[in-house]
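Asker: What follows is a protein structure lacking sequence information:
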C-alpha cells in the first residue's frame, strides 16, 4: 500500500519526534494497540503510529469533534482532555507491504471462518442464563458485519478504562500483528476519511513512513522504517518497570 499527503497531529511534547509512537503506549492505548494501563495478564503493551487520510479526519480523531464545530459553545480544543493544548501537524507519505484492510470483505471472511470454530465457554453460557442476558447482547462474532461493528465501536474505550480489559479491536490487533501484518487500514468513526494504525516493530524491509516537508534541524528522525523502529517505538517515554524485558 502506498500513501501520500496523509496527516498526523502530534501533541506538542512530541513535536520533535513526530514519527514516535510514544503517546500510544500511555493509558489504555489506542483502538488497535494495548497501552501500559491494561491488565498485563491480558495483553502486553505495544506501540502504534496512528495517521489519517486528511487533516479533517486527523483532527476529529485527535479531538473527537470537527474543526469548526462546537458543543454548547465549546470548541473541540475546549473539550479535549487537555484544553487549549498545543499540537503540531505533519504531512506524511509512505509504503507498507502488508496491511489488513477492514474494507476488504475477503479478509474479514477469512478471519470469521476461524472465529466460527470457537464456541462460547460453557461457564459463559451458564452465567448468561443465570443473569438473563439476551443473546443479542452477548454473542460470539460469526460474520464480517459483527466483526467490523465490534472493531469500529464508538465507545471502544469503555471496557479498557472501566475494567483494564482489552477492547475487541485491541485483541484483534494483537492477532493481526502475530500474523505478520504491519498495520490496519480502517474507516474513521469520527471523520470523513480513512486511518492507518501502523505497528513500527512489524515493519518489513522496504516499508516506511516519512515526512513530506523539510523538517527543523532538531528533528532527528524524518523517516520511520525497520532500521529505526526501535528508536521510534516510544518505550523511552514509559517508566522502566513497564517496559518489556529482553
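Answerer: Perfect, thanks for sending it. Just so it is clear, the structure is predicted and the values come from calculations on it, not from any experiment.

Asker: going forward, measure contacts and count neighbours with C-alpha atoms only.
Answerer: Noted.

Asker: In the protein, what residue spans correspond to helices?
Answerer: 22-25, 55-63, 76-79, 105-115, 122-130, 144-151, 158-163, 168-178 (DSSP state H).

Asker: can you put those in TSV and add mean neighbour count and distance to residue 42?
Answerer: Shown next, in TSV, are these (neighbours: other C-alpha atoms under 10 Å; distance: least, C-alpha to C-alpha, whole Å):
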stretch	mean neighbour count	distance to residue 42
helix 22-25	23	15
helix 55-63	22	26
helix 76-79	18	31
helix 105-115	14	19
helix 122-130	11	18
helix 144-151	17	18
helix 158-163	14	11
helix 168-178	18	9
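
Asker: Use this one as the comparison:
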C-alpha cells in the first residue's frame, strides 16, 4: 500500500494513568454499583447482559430474599404524618395513580417499560410538612438558585396541597438504620460478575461492575438522590425501585426510610398488600370535597 503524502502525524499515546469512566451512582441493578454518566447507547448491550446474569443469580435465592425481609418486618403506627399532592388531585389525596406516572417513585415501578417491568402502586407519605414538600419538589424548598425559588425551578403554577394522615400497618420494613438489611446483604454479596461482562465494560471504557458487599454501599443505592437517572435515560429501574419490587412481591405493606431531602422519615406504602382490616391509612380532618378518606385492607385498588 502506498504511503500518504504530506507531513506525518504522530499518534497520541494513551496515558499510562488512564482510568476507565465510572458508571453513575444510580447504577443499573441492585447488586451493582458505580459512579458516573455514560452514553446510553453504549450501555444497552452491556446492560442487557448484566441484567440477565444478575437476574439468574437473584432468582436462585429469591425465596430467601423474601423471607429475610419479611422476618425483619414489624407493626408500624403513625399519626399526623403528611401527604403532599398537586392541587389538581386534592379531591383524592389517597389515590396511588400518581405513582404510576412517568417512571414511578423511589420504591415502585411506573411507566418505565410495561412489557418488561410491570408497574405497581405506592403511596408516599412524609413525617412532617417540610419533609413532604422537600420530597415533592425533590429539593430543599428553602433554598434558592440564582434568586429562583424551588417552586419556580419546578415550574409550579399552583402550590401543592397538604393533608394530615395517620395509619396502622402490620408488616412494615424499617430501613432507617440499615440493620434490617443485614440478611438481605449477606445473600446478594456473594453474587458474581462474569468475565465476559467485565470484558464488555473494558471495551466500553467504563468501570467494571462490582457487587455490593457493604451495608453503607447498599444504603447509598437505596437512598440515591438521583434514582430516576437510569429509568429516564435507559428505561431500566433504579436499584431502589428493584428493591421496592422485591418488597412488594414479598407481601410487605410498607417501607420506612430516611428522607434524602429533609430531616425526617418517609413511608412508601403498598396498599395492595394490606393483610387485614387492621391495616389502614386515613386522612385527618380532610375537607368536604375529598371523597375517599381511608384505605384499609384487603381491597382491590383501581385508583
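Answerer: Structure's in. What do you need? Remember, it's a predicted structure, so these values are computed and weren't measured experimentally.

Asker: Take the helices of structure 1 and lay them out in a markdown table including distance to residue 40 of structure 1.
Answerer: Shown next, in a markdown table, are those (distance: least, C-alpha to C-alpha, whole Å):
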| stretch | distance to residue 40 of structure 1 |
| --- | --- |
| helix 22-25 | 13 |
| helix 55-63 | 26 |
| helix 76-79 | 30 |
| helix 105-115 | 24 |
| helix 122-130 | 22 |
| helix 144-151 | 21 |
| helix 158-163 | 12 |
| helix 168-178 | 13 |
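
Asker: Can you tell me which of the ones you listed is nearest to residue 43 of structure 1?
Answerer: Closest to residue 43 of structure 1 of those, according to C-alpha to C-alpha: helix 168-178, at 7.8 Å.

Asker: Can you state the mean residue-to-residue distance of the closest one versus structure 2?
Answerer: Mean deviation of helix 168-178 of structure 1 from its aligned counterpart in structure 2 after superposition (mean C-alpha distance after the TM-score superposition for structure 1): 0.7 Å.

Asker: Tell me the residues of structure 2 aligned with that helix.
Answerer: Helix 168-178 of structure 1 corresponds to residues 239-249 of structure 2 when matched by TM-score structural alignment.

Asker: That stretch: how far from the chain's middle?
Answerer: 8 Å (C-alpha atoms, centre = their mean, to the nearest Å).

Asker: swap in stretch 128-144 of structure 2?
Answerer: With C-alpha atoms, centre = their mean, you get 18 Å for stretch 128-144 of structure 2.

Asker: before we move on, back to that, which one of the helices of structure 1 lies closest to residue 191 of structure 1?
Answerer: For residue 191 of structure 1, the closest of the helices of structure 1 is helix 55-63, at 4.2 Å, according to C-alpha to C-alpha.

Asker: From the contact counts, what lies against that closest one?
Answerer: Helix 55-63 of structure 1 is packed against strand 2-11, helix 76-79, with contacts defined by 3 or more C-alpha pairs under 8 Å, 6 or more residues apart in numbering; DSSP states H and E.

Asker: so it corresponds to what in structure 2?
Answerer: The aligned range for helix 55-63 of structure 1 is 129-137, by TM-score structural alignment.
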